[in-house]
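>>> got a predicted structure here, sequence first:
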Amino acid sequence: MNEERASEIMNEGSWKVVALIVPLTLCFLLSLGLVELDYAVARMRNVTAIIAQVDSNNASMVRELANALGMSSLTELQAALIIGLMMLVMVAIVTTVVVILYRYLHCLWCLTGYAFCAITVLLGFLGTRNLAKICSLLKIYVDYVSFFFVVWNVTLTGSVVLFMDGPTLAHQGYCVFYASMFVNYLLGIMRPTLILWVAVVLLGFWDLFAVLCPCGPLRMLVNTAQTRGDMDSKFLRALVYSAAVLLATESGTMETEKEEEEEERGPKLGLGDFIFYSVVICLSRVDSGYYSVLLSYIVILFGLMCTLVILVLLAKPLPALPIPIFLSVTVFFIYRYMVAEFHDKVNAVQVFL
């Protein structure tokens, strides 16, 4: 590699990292803010005991599932692994069905309509849920008409911005907004949190297969879209965001049909990446504390930088999820089981003062 090419790679990689750090950080902060909102609402209602009971009930649900499968001797980790595998199978089935509908049946408009309706429903539901929490915490009294008018406008605007060509800043803002709300919802329904830890790791392996394997569904989807010139279609715009694929050309830059649009929009990162990076950050907060949050944040950014460097050097399709996820999960559990207790004892006696 000559000196000019090395300089080009450094310049190119640096602006990509900067362009991704800002929205990722905002997504992490908003996700953590929603976690703290849940804690604040719980403290206001004095429902700590109820939350503990819910966690206990969820743990017993895992046990009941194991009993239903005829595996009553399973540990919590083994039960969580089974549930995670079930989730992975569901993701694989849905992704395969989408590829079949798009590649072989040419049902692009049908998929676009379905995705638009699904995102609209999710935005409306999650927006209602979180706005109700904020009003409850701040004791803001709002009538139902005004409440749903605000939710409807925010939801419909978000759906249009995500699928239609609009202001880049608005599109990025709604991606962060939607991802953070969905992360908060996952944390609420997936208990105990060990299930989410297992699911995140399994999805990292799935991403490797789906993107790098020649018969991987995401690779087939992207190749078909490139062949047909559908990379800027409304459906694939949302789907590629959630597919966690970084596209590279032979020159090492991220591929779009128009170079000027690429320079205007900057590098693309999957919406699924935002969600699962934020899941790791929030799980670190729930299971350990803000020291582990800071550690996970640094490791995720380091893993993302490694991914971008490999992308530029190899100039091949590369999943953005596995390296940051594997590194952050590994470092978190090392911290929790090998460093956290020592850190707490040192902090208790104020050694660092």
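Right, received. Where do you want to start? The structure presented is a predicted model; accordingly, all values stated were derived computationally and were not measured.

>>> only C-alpha atoms for contact and neighbour calcs from this point on.
Noted.

>>> strands of the stretch 201-350 of the chain, residue ranges please.
245-246, 318-319 (DSSP state E, counting those that start in this stretch).

>>> got CSV for these, with distance to Tyr335 too?
What follows is the strands of the stretch 201-350 of the chain, written out as CSV (distance: least, CA to CA, whole Å):
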stretch, distance to Tyr335
strand 245-246, 30
strand 318-319, 26
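
>>> how about those strands in CSV, adding distance to Leu111 and mean neighbour count?
Formatted as CSV, the strands of the stretch 201-350 of the chain follow (distance: least, CA to CA, whole Å; neighbours: other CA atoms under 10 Å):
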stretch, distance to Leu111, mean neighbour count
strand 245-246, 19, 25
strand 318-319, 23, 25
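
>>> list the contacts for the residue nearest the centre of the chain?
Taking CA atoms, centre = their mean, the centroid of the chain lies closest to Ile275, which sits 1.4 Å from it. Residues in contact with Ile275, defined by CA atoms under 8 Å, 6 or more residues apart in numbering, are Ala179, Ser180, Phe182, Val183.

>>> got another one to weigh against that:
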Amino acid sequence: MSESGSDLDATEHTALMDGHIAEARPDRELAERIARKRKTKSDNQRSYGSVEQIEGGPSGASIAQQPRVPAAPVEPQIEELELKYGARHVIKLFVPVTLCMLVVVATISSINFYSVKDVYLAYTPFHEESPYASTKVWNALANSMILLCVIALMTVLLIVLYKKKCYKTIHGWLILSSLILLFLFSYLYIEEALIAYNIPMDYITLGFVLWNFGVMGMIVIHWKGPLRLQQAYLIFIAALMALVFIKYLPEWTTWAVLAVISIWDLVAVLTPKGPLRILVETAQERNEPIFPALIYSSTVMYCMAAASPAPGAAGERELRPLQPHGTVEGEGRDGTEAGGGEAGFDAAWRERRDEGAAPRRLRVDSAPPRYVTRLDPPHAPPHAPDLDEEKGVKLGLGDFIFYSVLVGKASSYGDWNTTLACFVAILIGLCLTLLLLAILKKALPALPISITFGLIFYFATRSVVKPFADALAAEQVFI
């Protein structure tokens, strides 16, 4: 390389460019000039790369170091990003949970069908018909324990099927449940809504609407569809299940079930042998998403069945080269493929080459190479997908159901103060759960804190606040 002044200036200029690193000169004068210019930069300016001389190496050898980011400015940025990401998590959970509870409260307030107790579930044989409170208490506890045993048995069965990789059985089970909800219970809901709002509709139109509604729901839940549409169907299914529990559970059994199911959720997620914890850990080990019919997700989450690889494939996919000129049928005598040519050159080119055409020469410039560096975020690897697309908020549909059962049951008594108190208590509990999730960084149950706060607010408001407000209203005292 020439030692002229123009070469020195050009080399120095390329070494100082943002995002570029060139070959460094060994001259001490050039190194000192570069060092002086770098010292004049402000301390808070980001350094995109540096060039260091190798000790003991040849005079022209150098190492292009990776970009270094000072630790002090990066940590506040990471904390700020985590806070913003956590705030988006809270908002993305508040909206669907609020919508689900609003659907249940609006239905309870406008349709009397779900407030009338005339039929009960088969899992609640004690109907609390005794006038004594003690009898109602043990009836409610017995019903809740029976229902809890059924839920625990179904959960354990699901875990066993998942551990044995019986995906088709699980899909069939979930598809059957979705069919019942989207067709049978949706038909009852639409029929009662039409009666409540006095809207005339013939059975042909009702069947046409119900068929399109159910088929579209099956497609977006169990296959593919727009994210917003999938989320809307999952919220509606959770609201339907909450209305079914409110309708077919006895009065005191509903509150006992909420308390018992919160304790079960705590045990099933946090204990080492808890079924829900086993389910989450197994899904993480297999790098598979949990079934979309059981989980509300803020990102697109399709559940694809795992296909077994061919024998001898060792679980890897085979990559085949593209053949733009046809399939390969054999190789020529010179080792080239008969259909694809020699590295993409066709037969006409080879004929011109064999006829003695003047060879073309390839000129290679000896200019020094220039290397471009890219500064990636310190918390994400190169080529990492978008965090919002990869991570996303996921909450079990069971949490939606029991949140809505609590608020819907409170609204069935016609006291809006109690309903609002339960609504606020559930959102506060959800915030605390997300806060603990950010601190502990492991799977946590979403029911215990919210349901506990909801039950406390419900009984405190109904026993203390409501009588106090009624007494003030009777005395015409307004606060």
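In hand now; what should we look at? These numbers were taken from a predicted model, which means no experiment stands behind them.

>>> which residue in the second structure aligns with the residue nearest to the centre of the first structure?
Aligned by TM-score structural alignment, Ile275 of the first structure pairs with Ile401 of the second structure.

>>> in the stretch 251-400 of the second structure, which spans are helices?
251-270, 275-286, 347-354, 387-390, 397-411 (DSSP state H, counting those that start in this stretch).

>>> again, but for the stretch 51-200 of the first structure
Using DSSP H, counting those that start in this stretch, helices in the stretch 51-200 of the first structure cover 76-103, 108-138, 144-163, 168-189, 194-212.

>>> out of these, which gets nearest to Glu4 of the first structure?
helix 194-212 (29.4 Å; CA to CA).

>>> can you point out the buried residues in the closest one?
194-204, 206-212 (16 or more other CA atoms under 10 Å).

>>> tell me how many other residues crowd Leu29 of the first structure.
As a burial measure, Leu29 of the first structure scores 16 neighbours (other CA atoms under 10 Å).

>>> is it within a helix or a strand, and which one?
helix 3-45 (DSSP states H and E).

>>> and for Thr11 of the second structure?
helix 5-16.

>>> quick one: closest of the helices of the stretch 51-200 of the first structure to Ala225 of the first structure.
Once the helices of the stretch 51-200 of the first structure are compared by CA to CA, helix 76-103 is nearest, at 8.5 Å.

>>> now do the alignment partner in the first structure of Leu243 of the second structure: how many residues are near it, please.
Aligning on TM-score structural alignment places Leu243 of the second structure opposite Asn184 in the first structure. A count of nearby residues for Asn184 of the first structure, using other CA under 10 Å, gives 23.

>>> and for Val339 of the first structure?
12.

>>> who touches the counterpart of it in the second structure in this structure?
Aligning on TM-score structural alignment places Val339 of the first structure opposite Val465 in the second structure. Val465 of the second structure makes contact with no residue, according to CA under 8 Å, 6+ apart.

>>> Gly303 of the first structure: what's it in contact with?
Ile323, Pro324, Ile325, Leu327.

>>> meant to ask about Ile235 of the second structure
Pro96, Leu99, Cys100, Phe400.

>>> Met87 of the first structure too?
Ala199.

>>> map it across to the second structure for me.
Met87 of the first structure maps onto Leu147 in the second structure, by TM-score structural alignment.

>>> kindly report the same for Leu101 of the first structure.
So, by TM-score structural alignment, Leu101 of the first structure is matched to Leu161.

>>> go on, Val161 of the first structure?
Per TM-score structural alignment, Val161 of the first structure is aligned with Val220.

>>> then Gly33 of the first structure?
In the second structure, Gly33 of the first structure lands on Ala106 (TM-score structural alignment).

>>> so its match versus Tyr189 of the second structure, what's the distance?
Ala106 of the second structure sits at a distance of 13 Å from Tyr189 of the second structure (criterion: CA to CA, to the nearest Å).

>>> just Met101 of the second structure next, same as before
Met101 of the second structure is 16 Å from Tyr189 of the second structure, by CA to CA.

>>> who has more neighbours out of these two?
Met101 (25 against 18).

>>> now the more buried one. Nearest residue, chain neighbours left out?
Of all residues not flanking Met101 of the second structure in the chain, Ser404 sits nearest, at 4.8 Å (CA to CA, 6 or more residues apart in numbering).

>>> count of neighbours near the one you found?
Counted with other CA under 10 Å, Ser404 of the second structure comes out at 31.

>>> residue in the first structure paired with Leu294 of the second structure?
Leu294 of the second structure maps onto Leu239 in the first structure, by TM-score structural alignment.

>>> now Ser412 of the second structure
Using TM-score structural alignment, Ser412 of the second structure lines up with Val286 in the first structure.

>>> residues near its match, how many?
Val286 of the first structure: 17 neighbours (other CA under 10 Å).

>>> what's the answer for the one 10 residues further on, then?
Using other CA under 10 Å as the criterion, Ser296 of the first structure is surrounded by 29 other residues.

>>> again with the one 4 residues further on
One way to gauge burial is a neighbour count; for Ile300 of the first structure, by other CA under 10 Å, it gives 25.

>>> equivalent analysis for the one 4 residues further on, please.
If you count neighbours by other CA under 10 Å, Leu304 of the first structure ends up with 21.

>>> what does Trp255 of the second structure align to in the first structure?
In the first structure, Trp255 of the second structure lands on Trp197 (TM-score structural alignment).

>>> for that match, give its distance to Leu294 of the first structure.
18 Å.

>>> follow-up on the earlier one: just the closest of the contacts of Ile275 of the first structure to Val145 of the first structure, please.
Nearest to Val145 of the first structure among the contacts of Ile275 of the first structure: Phe182, at 24.8 Å, using CA to CA.

>>> show me what contacts the closest one?
Leu126, Ile275.

>>> do the same with Thr282 of the second structure
Counting by CA under 8 Å, 6+ apart, Thr282 of the second structure has contacts Lys163.

>>> pull the contacting residues for the alignment partner in the first structure of Ser178 of the second structure.
When the first structure is aligned by TM-score structural alignment, Ser178 of the second structure is paired with Ile119. Contacts for Ile119 of the first structure (CA under 8 Å, 6+ apart) come out as Ser159.
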